[in-house]
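Asks: Take this sequence and fold it.
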Amino acid sequence: MNSSQSAGATLVVSGDGRYFSKDAIQIIVKMAAANGVRRVWIGQDGLLSTPAVSCVIRERVGADGSKATGAFILTASHNPGGPNEDFGIKYNMENGGPAPEAITDKIYEHTKSIKEYLIAEDLPDVDIATIGVTSFSGPEGSFDVEVFDSTVDYIRLMKTIFDFTSIQKLLASPKFIFCYDALHGVAGIYARRIFVEELGAKESSLLNCMPKEDFGGGHPDPNLTYAKELVIRMGLDKSKPQDDPPEFGAAADGDADRNMILGKRFFVTPSDSVAIIAANAVQAIPYFSSGLKGVARSMPTSAALDVVAKNLNLNFFEVPTGWKFFGNLMDAGLCSICGEESFGTGSDHIREKDGIWAVLAWLSILACKNKDNLNGENLVTVEDIVGQHWATYGRHFYTRYDYENVDASGAKELMGYLVKLQSSLAEINKIIKGIRSDVSDVVHADEFEYKDPVDGSISKHQGIRYLFADGSRLVFRLSGTGSEGATIRLYIEQYEKDSSKTARDSQEALAPLVEVALKLSNMQEFTGRSAPTVIT
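Replies: The predicted model follows:
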């Protein structure tokens, strides 16, 4: 954005509070002033969750009637923070969503040729801790910086989506114990305002809800590996058994756009989570009471959502990884609820994934299922809801194997081999039967390509898919092929529609397809790895 393009603009500048954010805010403010920006909006203490930024862009109106034209979000998402860890900057557009590739590519091209930049170095630092408006006479004219309450706009929006009264009644039930872990990210300020002050949860329900520049020395990634304290409290760490874990637990990442949902001694996969929210949304969430426009998932995410869409006769979209693809569908009125296997869930209320929205959606479903039994002995639990879903729609047993920092040339050879193999389904099935005779036949194999139904853009080479006759899938994706090596992600999904088999052990159910995936791809031969770096 040059000075002619930025003249009169209103920019939002805030982030998840990680190290260097406060310094970066002051730099951005001074550069904005020098480039003719009319006003900058900053969340108090420089804090705004990524979903809240999208909300502010879309919903907030300044005292003078101004609307935000874009935002700089200071975050590296679920990566660690601190002086020796990650810092990042995202740019969001006027619709509240991430900048599309055409914009980010143009920004990158500018960085290769830039010879100078404008900055108002004499502008004093702004007090970002105090709410209010500070006016300056900038190099390009009047310039205002407004510091505002980070939570007000977001909470107002949540109240138009959910029935807070019904959730209050659920949290007031003596049988329902609630727990939320912000992992010392920005979600903490929203958790306290929403769950404690608005919905009446006990202060003791909150874990790690004080934002810290280094996230308390932890890794703010909401999964079973990094959310250790919550996992123990919810009874999922067998080495540290708990007598009476809470009925419901959830965690957030650093910028509060990702979420993890847990029941008592029970983990809900992100793929199941979005499918269950979609299946119950019309009955449980007022915002969707008139019906869903459609649903969407990223290609590697399990097909649990596909089955819901088919049964409920909903428009369904399978898109490449990247929230901007969901945003296009939402802007066109084609999608209401969407999600991805990497712990992101959201809806068309904003144009980012939204971790606290997902928690409120689950609490709404639990409140709906328990509305006549809040003081009874046997509440409908998270595990009950998931079990009922599997009985109705079948279960998609699911796992992800990540092979990190493997030799780039070997990784490329593996992907090339898998593409070449797809030329003959007969050959694929012959190899598979030689590995496991109890695995279904492959009925379709391709390299996923997406044509956006809204703007017509085409995204190629998005991953290699093997689709089986029984609804199971194998997906291989490659990322990062620079000098430091590559990452191969293998997604393994076994569909089971026999309700008598949906409760069996996940590892047992997936074992045949895991063996097929590793041997079909010659994973060890191409990568030299006998095991993945991470299993999710």
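Asks: When you work out contacts or count neighbours from here on, use the C-alpha atoms and nothing else.
Replies: Noted.
Asks: Number of residues surrounding Thr130?
Replies: Neighbours of Thr130 under the rule other C-alpha atoms under 10 Å: 14.
Asks: Identify the residues contacting it.
Replies: Contact partners of Thr130, counting by C-alpha atoms under 8 Å, 6 or more residues apart in numbering, are 44-45, 147.
Asks: In three-state terms, how would it be classified?
Replies: Following DSSP: H, G, I helix; E, B strand; the rest coil, the label given to Thr130 is coil.
Asks: now swap in the one 5 residues further on and tell me
Replies: Going by three-state DSSP, the secondary structure assigned to Ser135 is strand.
Asks: so how many other residues sit close to the residue lying closest to it once chain neighbours are set aside?
Replies: Of all residues not flanking Ser135 in the chain, Asp144 sits nearest, at 4.4 Å (C-alpha to C-alpha, 6 or more residues apart in numbering). Asp144: 19 surrounding residues under other C-alpha under 10 Å.
Asks: Thr134 and Glu146 touch, don't they?
Replies: Yes. If you go by C-alpha atoms under 8 Å, Thr134 and Glu146 touch, sitting 6.4 Å apart.
Asks: Report the buried residues of stretch 489-505.
Replies: Going by neighbour count (16 or more other C-alpha atoms under 10 Å), the buried part of stretch 489-505 is 489-497, 499, 502.
Asks: Now do that stretch: distance to the chain's middle.
Replies: Centroid separation between stretch 489-505 and its chain, computed with C-alpha atoms, centre = their mean, to the nearest Å, is 23 Å.
Asks: Do me a favour and get the end-to-end distance for that stretch?
Replies: For stretch 489-505, the first-to-last residue distance is 23 Å (C-alpha to C-alpha, to the nearest Å).
Asks: Make JSON lines out of the contacts of Thr130 and add distance to Gln283 and secondary structure.
Replies: Below are the contacts of Thr130 laid out as JSON lines (distance: C-alpha to C-alpha, whole Å; DSSP: H, G, I helix; E, B strand; the rest coil):
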{"residue": "Gln44", "distance to Gln283": "36", "secondary structure": "helix"}
{"residue": "Asp45", "distance to Gln283": "38", "secondary structure": "helix"}
{"residue": "Val147", "distance to Gln283": "38", "secondary structure": "strand"}
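Asks: another one to check against the first:
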Amino acid sequence: MIRDYPTTPFTDQKPGTSGLRKKVKVFQQPNYAENFVQSVFDVIDGKQGATLVIGGDGRFLNREVIQVAIRIAAAAGFARAIVGRGGILSTPAASNLIRIRGALGGLVLSASHNPGGPDEDFGIKYNIANGGPAPEKVTEALHARTLTIDRWRAVEADDIDLDALGEVKVGEMIVEIVDPVADYAALMEKLFDFPAIRAANLTMAFDAMSAVTGPYAHDILENRLGFAPGTVRNGTPLPDFGGHHPDPNLVHAHELYETMMAPDAPDFGAASDGDGDRNLIIGRHRFVTPSDSLAMLAANAHLAPGYKDGLKGIARSMPTSAAADRVAAKLGIPAYETPTGWKFFGNLLDAGMATICGEESAGTGSDHVREKDGLWAVLLWLNILAATGKSVDTIAREHWAAYGRNYYARHDYEGVESDRADTLMAELRRKLATLPGERFGDLEVETADDFAYHDPTDGSVSRNQGVRVLFVGGSRVVFRLSGTGTSGATLRVYLERFEADAIDGDTTDMLADIVAAADAIAGIVRHTGRTEPDVVT
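Replies: As a prediction, the model looks like this:
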């Protein structure tokens, strides 16, 4: 039996770049999650008889919202819902399942790298049939629907057992509980040379951060690739991520960093985030920035079976360093600069214009799915190490010797009052026309703009994607507000300096003059009251 539940709209359900993210207590309000899920189904066509994928990163509230989503999906006319056992599906695994099972789309329940728990964050996003995040035309329609919704509909049914593999019926819809790892691991075995990685006898430390990649890493790294038991740390997904922040950077994965800087460090270290789409790469005594990792993976991808025929193109988000552009130029393939948000990469991948994509926020991936993929990056690095017999440090130094080095850092000012952050950006935009020619210490502004992207696949234009200030000689600073937080605003300042020959400098020292210029240009201290960033990556 299908029942209608009267409701009233919430005014704060506009999806960001990665869906709707709010505090758990917001989602726990009566009708809040139900309104959003129903609004998703109200604006998408083709539901009758279709397949839907549902899963999440295991954070607090994951199971409860999955049960609700199943009942609403059954009422909406879906014929089948495929759900990861225990409610678990990494974001890249969900993308893969959508693609291989011909699903109409999927609900991914995650707030990515944000903390989890009763007082922390939760999120829902909708991915479309290509496996990637919904485009703006869908999220705009979804937001509009959340402002007018007056009822949600659900099949009256008991909760199902999310931990039992197999099929059950909810109303007329079949719910299939699947192993969340199996199909994803099989895809990885096709892309990478698992026998060569096993034969290389590498040592490794992987921090799953008590998040979704634990089961995937245990199966792939320890079982299939033969790394020693204990290689995977924090490998059990926990609703509060063990009280830790599941963001794979040098602040939140500091224990891994200490392990990799120790005299007896293993050959390779890596971590992934809450929902499994981001990665941290550290070799013995060598941290690799996400921007450099993208460039180095692209330069060496041909060593893996899945990429032996070469790349069609490389795409990076605008704030990501230009290191990958130099690889594309040497390979004679296109380089694309897009706004932040994986959906822009998805258009290029679908069109066959790019093969590997990456963002400075620790996300890299390829055309195997339509999301960034943390374990994919780890496995490609392992394949490269096995094929070359070289260390991460040697690969990095040889790369910089060939291409030059982009010294790079991102400064995050978190939880800034939204009004203050908006005022900073508005004031900065008003100055753009007069910045060229101005000097800040030894730096001279060459150009300054508000980045706009003209999508070569569909002709759409995305404006106001971040302010760029480019200095004579190739250095630059970028300012943008992040859409991944749940309260206040995060001001992100991206700092980059290119050196053709000086590859052994200290990053902090090399960027000091650009940091000073960034504050002089934008008035960061004046607007935010902050004298230091909260996080440096």
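Asks: that older thread, so which of the buried residues of stretch 489-505 of structure 1 are in helices?
Replies: Among the buried residues of stretch 489-505 of structure 1, DSSP state H puts none in helices.
Asks: farthest-separated two in the residues you listed?
Replies: Arg489 and Ser499 (29.5 Å; C-alpha to C-alpha).
Asks: can you map out the strands along the stretch 1-150 of structure 2?
Replies: 2-6, 20-23, 51-56, 80-88, 105-109, 121-127 (DSSP state E, counting those that start in this stretch).
Asks: can you list the residues that contact the longest one?
Replies: This means strand 80-88 of structure 2. Under C-alpha under 8 Å, 6+ apart, the answer for strand 80-88 of structure 2 is 49-58, 62-63, 66, 70, 73, 89, 162-165, 173-180, 212.
Asks: Produce a PyMOL select command limited to the buried residues of these.
Replies: Only the buried entries of the contacts of strand 80-88 of structure 2 go into this PyMOL selection, using 16+ other C-alpha under 10 Å:
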select buried, resi 50+51+52+53+54+55+56+57+58+62+63+66+70+73+89+162+173+174+175+176+177+178+179+180+212
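Asks: what secondary structure does Gly291 of structure 1 sit in?
Replies: Taking three-state DSSP, the label given to Gly291 of structure 1 is coil.
Asks: What does Lys369 of structure 1 correspond to in structure 2?
Replies: For Lys369 of structure 1, the aligned position in structure 2 is occupied by Thr388, per TM-score structural alignment.
Asks: What of Thr399 of structure 1?
Replies: Aligned partner of Thr399 of structure 1 by TM-score structural alignment: Ala409.
Asks: mean offset of the helix or strand where Val525 of structure 2 lies relative to structure 1 (after superposition)
Replies: Using DSSP states H and E, Val525 of structure 2 maps to helix 524-528. Following superposition, helix 524-528 of structure 2 is found to deviate from structure 1 by 2.9 Å on average (mean C-alpha distance after the TM-score superposition for structure 1).
Asks: Any chance you could list what contacts the helix or strand following that helix?
Replies: The helix or strand immediately downstream of helix 524-528 of structure 2 is strand 535-536, counting by DSSP H and E. If you take C-alpha under 8 Å, 6+ apart as the criterion, strand 535-536 of structure 2 is touched by 251, 409-413.
Asks: what's around the residue mapped onto Val53 of structure 1 from structure 2, how many residues?
Replies: Residue pairing (TM-score structural alignment): Val53 of structure 1 is matched to Ala94 of structure 2. Using other C-alpha under 10 Å, Ala94 of structure 2 has 31 neighbouring residues.
Asks: got a list of what Ala94 of structure 2 touches?
Replies: 53-55, 106, 108, 131.
Asks: And for Glu85 of structure 1?
Replies: Glu85 of structure 1 neighbours (C-alpha under 8 Å, 6+ apart): Asn79.
Asks: Distance check, it against Leu224 of structure 1.
Replies: On the measure of C-alpha to C-alpha, Glu85 of structure 1 and Leu224 of structure 1 end up 21 Å apart.
Asks: Kindly report the same for Lys412 of structure 1.
Replies: In terms of C-alpha to C-alpha, Lys412 of structure 1 sits 30 Å off from Leu224 of structure 1.
Asks: Contact partners for the nearest residue to Asn234 of structure 2 once chain neighbours are set aside?
Replies: Counting by C-alpha to C-alpha, 6+ apart, Ser210 is the residue found nearest to Asn234 of structure 2 once chain neighbours are left out, at 4.7 Å. Going by C-alpha under 8 Å, 6+ apart, Ser210 of structure 2 touches 234-238, 241-242, 246, 274.
Asks: Can you find the partner of Ser210 of structure 2 in structure 1?
Replies: Per TM-score structural alignment, Ser210 of structure 2 is aligned with His184.
Asks: Could I get the contacts of Thr130 of structure 1 in CSV, plus columns for distance to Gly263 of structure 1?
Replies: Formatted as CSV, these follow (distance: C-alpha to C-alpha, whole Å):
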residue, distance to Gly263 of structure 1
Gln44, 33
Asp45, 33
Val147, 38
